[in-house]
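Colleague: Coordinates for the following, if possible.
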Amino acid sequence: MVVHKSPSCGCCGKWVEHLEQAGFPVEVRNDSDLSALKSRLGIPPEMVSCHTAEVDGYVIEGHVPVTDLERLLAERPPARGLVLPGMPLGSPGMEVPNGRKDAFSVELLDKQGNTRTFQQHPSQ
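Modeller: Sure, this is the predicted structure:
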């Protein structure tokens, strides 16, 4: 897996640790301007987050939990990948000391740039 991130982003580094703890080998590529990459990979502007990963022909945008990534790779749907726009509190890499988690939805990004819900994550 290749993760493209800003060199100064701490939450991106924590997301990489989340992947590595699950056994994913990760190559990190620091880039100060990721907008061209996101555009080339077909990530709609309203779906962007702070980092972008590429794995097995899929794009992973944002703080997607490893369980959703593993499901994507097991099911292999015909899609561009998964997107989690923004930086939801409590998502992998965005954890807070009190354990609070906001509800968020990981979306499946199809080849035409449309999204549909892939996995709902409730608040805690």
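
Colleague: going forward, measure contacts between C-alpha atoms and count neighbours the same way
Modeller: Noted.

Colleague: helix/strand/coil for the residue located most distally from the centre of the chain?
Modeller: Taking CA atoms, centre = their mean, the residue of the chain most remote from its mean C-alpha position is Asn98, at 22.9 Å. Under DSSP: H, G, I helix; E, B strand; the rest coil, the three-state class of Asn98 is coil.

Colleague: Now show me the structure for the sequence below, then we'll compare the two:
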Amino acid sequence: MKRMTLPLATGALLAMLTAPALAEGPVVEMYQDPNCGCCGAWAEHLEAEGFTVERHKTREMRAIKIEQGLTPELASCHTAMVDGYVIEGHVPAADIHRLLEERPDVAGLAVPGMPHGSPGMETGRVDDYRVLGWHRDDRTPEIFNEYTH
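Modeller: So this is what the prediction gives:
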């Protein structure tokens, strides 16, 4: 039986201890109404794409949206925060990954309303929708991505 040298054993142990932490993706803090089911489906979509989602059920959604600078035109059912950005509604994980990679100067991304076919809203019907970015000082949204079918 071969014995590992101390530096190799220490390195292997360090790799084993840190591997789970490295495997976890960015942490998304999601706030949702306790009675909403599509929010959980959106969280599952994010988890399947490598995010860690911490879910918080609250009846204070309006206050959270106001605190995060969301206008009624940007609003959807759930509000989330990830790495300093606000994520409103059924934003696809790919767009959040792109946001975190490119780091544009926006407050966050929003998919207003609850369009059918967006992540968490797979109902059999598929609507066209836009992912919008906005700035806190100028809330005029800009198109970050479009989904047309």
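
Colleague: hmm, back to that, in contact with the residue farthest from the centre of the first structure, which residues?
Modeller: Residues near Asn98 of the first structure by CA atoms under 8 Å, 6 or more residues apart in numbering: none.

Colleague: Gly42 of the first structure versus that one, what's the distance?
Modeller: Between Asn98 of the first structure and Gly42 of the first structure the computed distance is 36 Å (CA to CA, to the nearest Å).

Colleague: Next: Asp31 of the first structure.
Modeller: 18 Å.

Colleague: Settle it for me: which of these two has more neighbours?
Modeller: Between Asp31 of the first structure and Gly42, counting by other CA atoms under 10 Å, Gly42 is the more crowded of the two (17 against 14).

Colleague: and that one, what pairs with it in the second structure?
Modeller: Matched by TM-score structural alignment, Gly42 of the first structure corresponds to Gly69 in the second structure.

Colleague: list the contacts for the closest residue in space to its match that isn't next to it in sequence?
Modeller: Spatial nearest neighbour of Gly69 of the second structure, excluding adjacent residues (CA to CA, 6 or more residues apart in numbering): Arg136 at 6.4 Å. The contact partners of Arg136 of the second structure, by CA under 8 Å, 6+ apart, come to Gly69, Val106, Ala107.

Colleague: want to throw the residues you listed into CSV with secondary structure?
Modeller: Shown next, in CSV, are the contacts of Arg136 of the second structure (three-state DSSP):
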residue, secondary structure
Gly69, coil
Val106, coil
Ala107, coil
